[in-house]
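Undergrad: Sharing a model that was predicted from the sequence below.
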Amino acid sequence: MNEKEALILKLIKEDPFISHFDLAAKADLPGDRVAGYISSLMKQGKIVGRAYVLPEQRQVLCVGGANIDRKIWSKGVLELGTSNPAESSKSCGGVARNIAENLGRLGSGVSVLTAVGEDHEGHWLMEYTRAFADVAPSEILKGHSTGTYTAVLDQEGEMTVALAEMSLYDSITPEFIDRKWSYFASSDFIMLDTNFPADVLNRIIERCRKENIQLCITPVSSPKAKKLPHDLLGVTWLIANKDEAEAISGIKIETEGDFFRAAETIIHKGVEKVVISRGDKGLIYFTEKGEAGVLIPPAISIIDVTGAGDSLVAGIIYAHLNRIQTEDACKIGMACSILTLQSIETVNPILNNQQLLETFKQNFK
């Protein structure tokens, strides 16, 4: 922002309803120059919309998927090729949306940038999510169906197969992101999943790097992780599971040492901090500053694994925003994940600051 832009922004902050004529007079500038500076300030996210509306500060912007989660539980040992007795449920899901809800329940200021279809499911997703996050950045796309994710779980609550129908995300373009950039620029921290096309992911990573905006990436799956560019310079956190880390690093992970080799390779791509989850074996973390460690989770009874990875990411972001060091941030992420594992819901409805603190103390102190 140059000196004249700073002056115009100061005048608008003092009087958001100031006229274009008065702006030109007080800034000692011709009207067309004022219009140019206003346009530049809007592109930077310093002001939004007409009448010089100043943006609300959004602590975290979660960018990516919001869809309908369908879960089907087998009542007994799952047998392929035949009918299995089962129960089912439907809930709001999507990686970015789930993380936003977790953060919202923890009291963080959070907004969601996603796309849903112009259908009953899309409207339901937006209405439900609005209770925990600002959904103003999101878009309802005409002629598209809202994405769905169907998980089949065995009698132990472990996922055996999942089916995703999310073709509407293919319609998201870099130009769509540019139009929405004021929401990025007015946020402290961006959380990005990999549901959007590769060129869109690349645009977000590039612009966050150039504008020095903190960015956390969590891949949705191993195939979608491959959409990430080779250059990840400027990414603050990358949080992945074993399969996703293999896809990003190109390293086959078979031993504990392989986890750290994969993490180090990802660090060399430009990421500051890498976390690789290992299911019931916990996680490893590795940073550009040489911090490294293994965290083993406590033994707990698991009701449902769906959403556990999303809550891990939310807990780590929550801790990071509260300036908590890497190891303890990962422990807080694991505590958040434990709460999800002990709930039938994708986001545990009892989650709040106090519940997270109690779970952390019970398991990591």
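TA: Everything's here; your move.
Undergrad: rest of the way, CA atoms for contacts and neighbours
TA: Noted.
Undergrad: nearest residue to residue 37 other than its sequence neighbours?
TA: Closest residue to residue 37 apart from its sequence neighbours, by Cα to Cα, 6 or more residues apart in numbering: residue 5 at 5.9 Å.
Undergrad: swap in residue 34?
TA: Leaving out its chain neighbours, residue 34 is closest to residue 24 (Cα to Cα, 6+ apart), at 6.1 Å.
Undergrad: thinking again about what came up before, from the contact counts, what lies against the helix or strand that contains the residue nearest to residue 37?
TA: Secondary-structure element containing residue 5, defined by DSSP states H and E: helix 3-14. Packing contacts for helix 3-14, counted by 3 or more Cα pairs under 8 Å, 6 or more residues apart in numbering; DSSP states H and E, involve helix 20-27, helix 31-43.
Undergrad: quick one: that helix to helix 20-27, angle?
TA: On the basis of axes from the mean of the first three to the mean of the last three Cα atoms, to 10 degrees, helix 3-14 is oriented at 120 degrees to helix 20-27.
Undergrad: Now do helix 3-14 and helix 31-43, the angle between them.
TA: 80 degrees.
Undergrad: adding another structure so you can compare the two:
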Amino acid sequence: MVNDGGSYKGSIFQRCGGVARNHAEALGRLGCETTLLTAVGNDDLADYLRTKSTVFDISHANIARGISSATYMSVNINGNIVHGFSSIEESIASITPEYILKKELLIAETDYIVIDGNLSENSIKRIIDLAETHRKKVWFEPTDIAKATKILKSDCHLKIHSISPNANEAAKLCEALGYESTQFSQFESNLSNFMEQETVSKFLENVGELRMGFDLFAKNQKLSNVFITLGALGILGIHHDKRTDKVICFPIPPPSAGTKKIVSVSGAGDCFNSGFLASQLYGHGFEQSVQIGRECAKESLLTINAVPESLNCIGEKLMENLVEHVHTEHCRH
């Protein structure tokens, strides 16, 4: 795009987004009872958001009068975000520690908490403290390179169960914790072919992000999953296998769209997280949960919506498998 003041042809879409909201919708479509704690303005954008929030509970949102609901505009070319412009600060600032404390009963009754890195450090700490009090698991999604290190305040990173930074966010965490980060071009050079196992293994031995990940597992006994998303290269996963009490590292290939055209990558990571988490909450194993996450990410790539309605079908399959599993277990006794 040239900065010449001209007008250019394109397509404009309005849709709901936001990391926490995307997770809430995806988990809701996958059959999980989900509540979104957020803030909205008293405006038409908030009304639009409510009309689109049919699969999760948004009734506990803080209504911040006098400010606009959080808005983000992206310029996409061939499905990839080229520029992004956000107006979210005022709305996010109204998600205060005091507001969160008022929702302690909801937190106490939940099975799992997903934190959006847009929140203030104090609000993140309040959620972590309440989760620890009520023995709840927490997933931290860093959201942005400028916000990735918020989780380090008061050693909150040592109290979470899962974290899912992208490569740039992981690099920021590495540097903040004293590790040498890895240039993304090095990931591209060494992980472009997952079949070359010797090359991949040798490269991973020297990746600072992995050293950081393994050290986090040693320091945080609650930590179970670190997913470093690498765009078209897939995901670098680090997992604590409770069965063997070993921490394992492995690359997760990207989902294949086959002959279908990728429409937008926005939301794919959120859908992977939600698919993985929903599968875990249904009681499925780690490997199957990863596959469910990949399937959800693939569905997101094929639509303009960050969270596609087709996740409903995946949710139905998860529930069917759960019923079948419970029935089988019952027959064994």
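TA: Now that the structure is in, tell me what you want to look at. Keep in mind that what you see is a predicted model, and the values were worked out from it rather than measured.
Undergrad: how many neighbours does the residue nearest to residue 34 of the first structure have?
TA: Neighbours of residue 24 of the first structure under the rule other Cα atoms under 10 Å: 17.
Undergrad: do the same with residue 314 of the first structure
TA: Using other Cα under 10 Å, the number of residues around residue 314 of the first structure comes to 27.
Undergrad: can you map out the helices along the stretch 1-150 of the second structure?
TA: Secondary structure of the stretch 1-150 of the second structure (DSSP state H, counting those that start in this stretch): helices located at 19-29, 44-51, 89-93, 97-102, 104-109, 121-133.
Undergrad: Which one of those helices lies nearest to residue 12 of the second structure?
TA: Residue 12 of the second structure lies closest to helix 44-51 among the helices of the stretch 1-150 of the second structure, at 16.2 Å (Cα to Cα).
Undergrad: residue contacts, the residue nearest to residue 37 of the first structure?
TA: Applying Cα atoms under 8 Å, 6 or more residues apart in numbering, one finds that residue 5 of the first structure lies in contact with 37, 38, 41.
Undergrad: And for residue 69 of the first structure?
TA: Under the criterion of Cα under 8 Å, 6+ apart, the contact partners of residue 69 of the first structure comprise 90, 91, 92, 93, 94, 148, 149, 150, 151.
Undergrad: Then residue 158 of the second structure?
TA: For residue 158 of the second structure, the contacting residues are 216, 219, 220, 222, 223, taking Cα under 8 Å, 6+ apart as the criterion.
Undergrad: rewinding a little: which entries within the contacts of residue 69 of the first structure meet the buried criterion?
TA: By the neighbour-count criterion of 16 or more other Cα atoms under 10 Å, those include these buried positions: 91, 92, 93, 94, 148, 149, 150, 151.
Undergrad: In the second structure, what sits opposite the last one in the alignment?
TA: Taking TM-score structural alignment for the superposition, residue 151 of the first structure sits opposite residue 74 in the second structure.
Undergrad: That match contacts residue 85, correct?
TA: Yes - under the criterion of Cα atoms under 8 Å, residue 74 of the second structure is in contact with residue 85, at a separation of 6.3 Å.
Undergrad: Tell me, how many residues neighbour the equivalent of residue 324 of the first structure over in the second structure?
TA: Per TM-score structural alignment, the equivalent position to residue 324 of the first structure in the second structure is residue 284. By the other Cα under 10 Å criterion, the neighbourhood of residue 284 of the second structure contains 19 residues.
Undergrad: Okay, the corresponding residue of the second structure for residue 261 of the first structure and residue 224 of the second structure: tell me how far apart.
TA: Alignment of residue 261 of the first structure against the second structure is given by TM-score structural alignment, with residue 211 as its counterpart. Using Cα to Cα, to the nearest Å, we find residue 211 of the second structure at a distance of 16 Å from residue 224 of the second structure.
Undergrad: Mind checking which of the two has more residues around it?
TA: Set residue 211 of the second structure next to residue 224 and count neighbours by other Cα under 10 Å: residue 224 wins out with 19 against 15.
Undergrad: Enumerate every residue touching that one.
TA: For residue 224 of the second structure, the set of contacting residues under the criterion of Cα under 8 Å, 6+ apart consists of 161, 162, 217, 239, 240, 241.
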